[in-house]
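Asker: Mind looking at a prediction? Sequence and model below.
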Amino acid sequence: MTDLRTWIREADDRAYSEHLAKAEEASPRAQVAEFHRPIAEARARCPVQPHSQSTLVGFEDYRKAMSVFSERPVFALIGHGETKRGFMDTEVFSSSIHNETIAQVWGETLLGMDGEQHRKYRNTIASAFRKSVLDRWERDAVVPIVEGLIDRFAGRGRADLIGEFTLLFPVYVVAEMLGLPRADVPKFTSWAADTITIFFDPRTALAASAALQTYLDAAISERRAAPGDDLISLLIEAEIEGQRLTNQEIVNFCRILLPAGAETTARSTGSLLLGLLSHPEQLEMVRADVAAGSTEVAERAIEEALRWEPPLTSVNRITTQETEVAGVPIPAGAIVECNMSGANRDPAVWPDPDRFDITRPSAQHLAFAAGPHHCLGVHLARAESRVALTTLLRRLPGLRLDPDVPRPEALGLGFRSPRTLPVIFEAS
């Protein structure tokens, strides 16, 4: 069988790339550039706003087509302390809102669970993400995939690091973790990406969800008959407190892996590269540290990029009772947006918060949320970004923004990242 790096080098992923490009072009929210300034102005007035983040940035809320958003009041928590409370106080701010929204295409998942149900389900899944398994995936999947993609353009001296690199490597990692046939990657990833259109294009989303159900059901049946060392097999075998996952629970978890894991990693890595390439002196700090055999500065850069431009701007909760935050009364049954982007640029925590600065003293950013729903894949996501960054710097001497094209910027309302990142370097 062809080794993974060689297969990645020669794989044809144009159909998936074109699929994503068309989706971005068709979505007005993907073009939103002016985001942080209006959020900061609103936060200065009050860190709790009786509006959605869409309204705060002057954009019509695309979710209004879903009745849950049109029939209930919406509040945005946009200060660091307020947003953290929204994540930590699970008695008042419930995750069950996801059962009325994204569960239409992903099914019941840990995203919409609270309390003891969430604890047991999360612990069962987490047993498949132990350190020895993560180390193996880094070695056997992340590294060869990153190297294979760079092989494609290292000899050219120029590339678009978004379209040719960051959009691709996390989806290949997820597919490899699941042990899917490599020829199936384009259709699996396209279906998974389409599920998140449920908020504005339910027909496409529901069709994609049904296709994934059929596809994953068959894959799970195959692994029950002949287990391997892939994630599906690990989930089948996982047991906590005598509890095992059902077929449907495994399907639901696998359905969220690409949008909730791969897309966020793709976007966070793109913003990391944007931040460093836009600040060459900081890029050189990372390059020098990597050349010395260390990843310490690279890891600091990853955390600063997550603070500066988190890939997902907010996560929803619903109030179980009437409450008050920062003096603002919030009724029971209200949708509450925990805005990580606003929280991560709160000047009460980070001086000059709009500045990208990898030398900042560390403080707890909320890009991965907080509390019981703190991102389950955080260690894998950080490892992927670290491998991507350090390998690019090792393989592409003189890496810098292409001076002959407009300077790229982060765009988007719900998900944010640069759409293109044209660079030049010394061909090898």
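Answerer: Received it, and whenever you're ready, just let me know what you need.
Asker: Every contact and neighbour count from this point should use C-alpha atoms.
Answerer: Noted.
Asker: helix/strand/coil for the residue positioned nearest the centre of the chain?
Answerer: When the chain is reduced to its mean C-alpha position, the closest residue under Cα atoms, centre = their mean turns out to be T264, at 1.5 Å. On the three-state scheme (DSSP: H, G, I helix; E, B strand; the rest coil), T264 is labelled helix.
Asker: Any idea how many residues pack against the nearest residue to it once chain neighbours are set aside?
Answerer: Closest residue to T264 in three dimensions, ignoring its sequence neighbours and counting by Cα to Cα, 6 or more residues apart in numbering: P311, at 5.4 Å. Residue neighbour count, defined by other Cα atoms under 10 Å, stands at 29 for P311.
Asker: Over to K84?
Answerer: Applying other Cα under 10 Å, we find 22 residues neighbouring K84.
Asker: Run through the strands of the protein in chain order.
Answerer: Using DSSP state E, the strands assigned to the chain run over residues 48-49, 74-77, 93-94, 158-160, 239-240, 243-244, 314-319, 323-325, 328-330, 335-339, 400-401, 410-411, 417-418, 422-424.
Asker: Apart from its chain neighbours, what residue comes closest to G261?
Answerer: Here the nearest residue to G261 in space, its sequence neighbours aside, is G377; by Cα to Cα, 6+ apart that works out to 7.1 Å.
Asker: Assess the claim that the one you found and L258 are in contact.
Answerer: No. Assessed by Cα atoms under 8 Å, G377 is found out of contact with L258, at 11.6 Å.
Asker: Below is an additional structure, to be compared with the one above:
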Amino acid sequence: MRRELMPTLGRPSVERLRSTILIPAVDEVLGSVDADIGTKDRHVVEFMSQVAVKVPYAMITRLLGLPPADAAWLRTRVLPLAGAMEFPASSSSLSMALDAKSELIDYLKETIGKRRPGDDETFLDFLVPRDQPVDEAALSFVTLFMLGATETSVAAIGKVLYAVLANDVELSALANAEYRMQVIRETLRLEPPTHTIVRYASTDLELHGVEIPRRSTLLLSLGSASRDETIFSDPDTWRPGRPDQRLLAFSAGPHTCLGAQLALAEFDMLFDRLAARFAGIQRTDAMEDVRSGLWRLRERGHVFRQPDKLHVELLRHSEQAESRTNA
């Protein structure tokens, strides 16, 4: 299925999704935040729950043709799947994941059963064609795709904002497309949302003097590899625009994340629209321990590492605040 999906999630296809999927999803979430601010010229928001979580789920519901109103329910079923991938996985977490997956598959079957001729085609129609019997294996893949398209993005979005705040980057600087992508890629290098992945040795090998028998289970640290001092100069420093911007955040080779281009476009669109809509973003007292250039972030998770909470203050453009007050 990977081979069939690659063209649909490649860069040209993703560019077309910007206007039909990404912009509506991002604008809906930021519009909701904007409405909460009302006529005030500044307002404190908890960025993780109000933005970082909502944008990926607004995106995935639109991409799959699911009701956007179901986003909150979907997350309660996706989170157990992520929990089952943490180390060490307990029997209870695995049981919860299986139950959640079963509920998601039943939900998808119900959604597929409601499809009618003439409905707009969605990515779900590509994964589960309308003219073919519903394939349980395809539905299982959809649940995995939902996990990969949401919780890794939640983590990445939070990390990018934290990097911006910790390094005193002005929100207006993110209006520059080239610099914005440098910020995103450098953050993903320094702090990938998925720190550890599992792989299996396909043959006997020796790595740095360690004998690894065939079929051994290997835990590979993307976080450590992304700070390899033999590859990156000054690897522990956040430095957008560094010459070598190779990324392992989306894995590599035959296991490269299928949605890598979609995820990068999603992050790019979010921070572009954020910079256009608001005049600035600042740390609050709840983040007083954040010092410039220092990564001191309280995170949850080992595989899917994400900020716990990010309380920030959003500043309106002066003309926006004035027009709302007059209205």
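Answerer: Structure received. All of these numbers come straight from a predicted model, not from anything done at the bench.
Asker: TM value for the aligned chains?
Answerer: Both chains were compared after superposition, and using TM-score structural alignment, normalised by the length of structure 2 their TM-score is 0.83; 298 aligned residues with a Cα RMSD of 2.5 Å.
Asker: returning to what we had before: show me which of G377 and L258 of structure 1 is the more surrounded one.
Answerer: Neighbour count, other Cα under 10 Å: between G377 of structure 1 and L258, L258 has more, with 25 against 17.
Asker: Excluding sequence neighbours, find me the nearest residue to the aligned partner of the more buried one in structure 2.
Answerer: Under the alignment defined by TM-score structural alignment, L258 of structure 1 corresponds to M146 in structure 2. Distance criterion Cα to Cα, 6+ apart; nearest residue to M146 of structure 2, sequence neighbours excluded, is I60 at 7.0 Å.
Asker: Can you tell me what E121 of structure 2 aligns to in structure 1?
Answerer: Counting by TM-score structural alignment, E121 of structure 2 lines up with D229 in structure 1.
Asker: Tell me how far its match lies from A211 of structure 1.
Answerer: Distance of D229 of structure 1 to A211 of structure 1, given as Cα to Cα, to the nearest Å: 25 Å.
Asker: ok, now E309 of structure 1?
Answerer: E309 of structure 1 sits at a distance of 33 Å from A211 of structure 1 (criterion: Cα to Cα).
Asker: who's more crowded, these two?
Answerer: The residue with more neighbours, out of E309 of structure 1 and A211, is E309; 29 against 16, by other Cα under 10 Å.
Asker: Look up how far T230 of structure 2 lies from the counterpart of the more buried one in structure 2.
Answerer: With TM-score structural alignment as the criterion, E309 of structure 1 lines up with E191 in structure 2. Using Cα to Cα, E191 of structure 2 is found at 18 Å from T230 of structure 2.
Asker: Translate T61 of structure 2 into the numbering of structure 1.
Answerer: With the correspondence set by TM-score structural alignment, T61 of structure 2 lines up against A175 in structure 1.
Asker: now swap in K109 of structure 2 and tell me
Answerer: Counting by TM-score structural alignment, the partner of K109 of structure 2 is D217.
Asker: ok, now A252 of structure 2?
Answerer: Using TM-score structural alignment to pair residues, one finds that A252 of structure 2 aligns to A370 in structure 1.
Asker: and if you look at Q282 of structure 2?
Answerer: Under TM-score structural alignment, Q282 of structure 2 pairs with R400 in structure 1.
Asker: ok, now how distant is that match from L421 of structure 1?
Answerer: Using Cα to Cα, which is the criterion applied here, R400 of structure 1 is 10 Å from L421 of structure 1.
Asker: quick one: contacts for the match of T61 of structure 2?
Answerer: R182, V185 (Cα atoms under 8 Å, 6 or more residues apart in numbering).
Asker: what does the one 4 residues further on give?
Answerer: With contact set as Cα under 8 Å, 6+ apart, G179 of structure 1 has these partners: D230, L231, I232.
Asker: re earlier: what separates the match of Q282 of structure 2 from A154 of structure 1, distance-wise?
Answerer: 14 Å.
Asker: Same check on P422 of structure 1?
Answerer: P422 of structure 1 is 14 Å from A154 of structure 1, by Cα to Cα.
Asker: and what of E426 of structure 1?
Answerer: In this structure, E426 of structure 1 and A154 of structure 1 are 8 Å apart, going by Cα to Cα.
Asker: repeat for E116 of structure 1
Answerer: Taking Cα to Cα as the measure, E116 of structure 1 and A154 of structure 1 are separated by 50 Å.
Asker: The two: which has the busier surroundings?
Answerer: Set side by side, E116 of structure 1 and A154 show unequal neighbour counts under other Cα under 10 Å, the larger going to A154 at 19 against 9.
Asker: Do I have it right that the match of L258 of structure 1 meets R77?
Answerer: No. The criterion here is Cα under 8 Å, and M146 of structure 2 misses it with R77 at 10.2 Å.
Asker: What's the local residue count around E266 of structure 2?
Answerer: Applying other Cα under 10 Å, we find 25 residues neighbouring E266 of structure 2.
Asker: That one -> structure 1?
Answerer: With TM-score structural alignment as the criterion, E266 of structure 2 matches E384.
Asker: and the residue nearest to V171 of structure 1 when sequence neighbours are not counted, what does it touch?
Answerer: Leaving out its chain neighbours, the residue that sits closest to V171 of structure 1 by Cα to Cα, 6+ apart is A262, at 5.4 Å. When contacts are counted by Cα under 8 Å, 6+ apart, A262 of structure 1 is found next to P170, V171, V173, V174.
Asker: Quick one: which of the residues you listed hold up in structure 2? List them.
Answerer: Shared contacts between this structure and structure 2 among these (both residues aligned by TM-score structural alignment, their matches' Cα atoms under 8 Å) comprise P170, V171, V174.
Asker: L220 of structure 2 and P56 of structure 2: what is the separation?
Answerer: L220 of structure 2 sits 26 Å away from P56 of structure 2, taking Cα to Cα as the criterion.
Asker: An error on my part: the question was meant for A225 of structure 2.
Answerer: Computed as Cα to Cα, the A225 of structure 2 to P56 of structure 2 distance reads 26 Å.
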